[in-house]
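*Asks:* Generate a structure from the sequence data that follows.
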Amino acid sequence: MPYRPFTDQNCSIAAALEIVGERWTLLVMREVLLGRRRFAEIRRNVGVAPNILSDRLQVLVEHGLLRRRRYSEHPESYEYVPTRKGVDLNPVIITLLQWGDRYATPGGPPRVPVHTTCGHDADPRLHCSHCGEIIQNGELTVRPGPGATAGQLAEGVLPRP
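*Replies:* Prediction:
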């Protein structure tokens, strides 16, 4: 299937998918965020062809999610270290993990998030930044933001009640 950019959409999700929406990209980020930062480790755990992995790593470096750090001069070898932007992708990955645990892994979760501060299994949730309450499904709407187009301003709050 040919690649079609989302440039005609004024949407943060589309803009994010331009960077991380390719099939292997989130799996590569999963590995790096789990501490597997060398090419061979990532390739072994993801099962991706070397040319595709090289391309994905290059894209992630170009977009500032990873940086290359040399760990050996002879032979010259690099590892990939997450930047703040890359680490900030972790909640997205955890949310996908939770969705996959619920709907795509009938044998149970292959990995369980653990809160490092207390050492207990964690079930991260979306919270309101104003009142602190856990936001349940169906309790969010979206309104036009500062980057909205005229059409988005005209639509107003979505979904409509």
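*Asks:* switch to C-alpha atoms for all contacts and neighbour counts from now on
*Replies:* Will do.
*Asks:* Not counting its neighbours along the chain, what's nearest residue 29?
*Replies:* What sits nearest to residue 29 in space, not counting adjacent residues and going by Cα to Cα, 6 or more residues apart in numbering, is residue 86, at 7.7 Å.
*Asks:* Isn't that neighbour up against residue 66?
*Replies:* Yes. At 6.1 Å, residue 86 and residue 66 qualify as touching, with contact defined as Cα atoms under 8 Å.
*Asks:* Now the second one, please; I'll put the structures next to each other:
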Amino acid sequence: MQRKSFEGSRCPVARSLERVGEWWNILILRDAFYGMTRFDEFQKSLDIAPNMLTRRLNGLVESGLMERRQYSERPPRFEYVLTDIGRDFKPVMTAFMTWGNKHFAPEGIAVMLTDASTGERVSPVLVDEASGKKINARDYIMAAGPAASEAIRKRIAFAAEKRAAPDKKPDFPPEGGDAPQA
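*Replies:* Purely as a prediction, here's the structure:
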């Protein structure tokens, strides 16, 4: 079965998944945040087949999340370093870790975020930069942006209808739009 592509979607979630949605990619990025840069480091950490790791690293380079740099001429050897785009994924990774700790760690927390200077555990939350208010489902909603497609506008309208009349069944899904393309 051929993989579906979100490349033409206007949805920022779908476009982001186009670049990091494959689970190996996220694990490679996780290891890059731990400081791994070399092929053998990623392979040993992930226990991944070399051909699969090569494909994933090439995809992360093509997507602009990592940069391939030569560190040895004889023999030619390369390392994979996070770019600014890749480093900007760290808050997403932190949120993912926090969510996993909360819902999928029955044995207890294996990795947690701590303050680098004090060592105290940190409980990350998403906040509005302008107001400093914690973002929660009750006080914040998704809204269509200036470049929103008709499908995104319909999805936003669907959500508004559900909030206004939770017991009424609005007409959804909209025809066409931001579904993955073959």
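*Asks:* Can you calculate the TM-score here?
*Replies:* Overlay of the two chains. TM-score (TM-score structural alignment, normalised by the length of structure 1): 0.89; 161 aligned residues with a Cα RMSD of 1.9 Å.
*Asks:* coming back round to it: who's more crowded, residue 86 and residue 66 of structure 1?
*Replies:* Of the pair residue 86 of structure 1 and residue 66, residue 66 is the one with more neighbours under other Cα atoms under 10 Å, namely 24 against 19.
*Asks:* Three-state assignment for the spatially closest residue to residue 36 of structure 2 that is not a sequence neighbour, please.
*Replies:* Spatial nearest neighbour of residue 36 of structure 2, chain neighbours left out: residue 42 (6.7 Å); criterion: Cα to Cα, 6+ apart. Assigned with DSSP: H, G, I helix; E, B strand; the rest coil, residue 42 of structure 2 falls in the helix class.
*Asks:* Residue 138 of structure 1 now?
*Replies:* Residue 138 of structure 1 ends up coil, using three-state DSSP.
*Asks:* give me the number of residues near it?
*Replies:* Residue 138 of structure 1 has 7 neighbouring residues, counting by other Cα under 10 Å.
*Asks:* can you confirm residue 81 of structure 1 is in a strand?
*Replies:* Yes. Under three-state DSSP, residue 81 of structure 1 falls within a strand.
*Asks:* State the distance from it to residue 111 of structure 1.
*Replies:* 22 Å (Cα to Cα, to the nearest Å).
*Asks:* how about the helices of structure 2, start to end?
*Replies:* For structure 2, applying DSSP state H gives helices covering 12-20, 23-33, 39-46, 50-62, 84-87, 90-103, 150-164.
*Asks:* possible to save the ones you listed as a markdown table with distance to residue 144 of structure 2?
*Replies:* Shown next, in a markdown table, are those (distance: least, Cα to Cα, whole Å):
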| stretch | distance to residue 144 of structure 2 |
| --- | --- |
| helix 12-20 | 11 |
| helix 23-33 | 28 |
| helix 39-46 | 39 |
| helix 50-62 | 29 |
| helix 84-87 | 24 |
| helix 90-103 | 22 |
| helix 150-164 | 6 |
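*Asks:* For residue 75 of structure 2, find the nearest of the ones you listed.
*Replies:* helix 39-46 (14.1 Å; Cα to Cα).
*Asks:* Same question for that closest one: list its buried residues.
*Replies:* Using 16 or more other Cα atoms under 10 Å as the test for burial, helix 39-46 of structure 2 gives 39, 42-43.
*Asks:* and which of those is nearest to residue 136 of structure 2?
*Replies:* residue 42 (35.8 Å).
*Asks:* Next one: the closest one from residue 25 of structure 2, what distance?
*Replies:* Applying Cα to Cα, the value for residue 42 of structure 2 to residue 25 of structure 2 is 11 Å.
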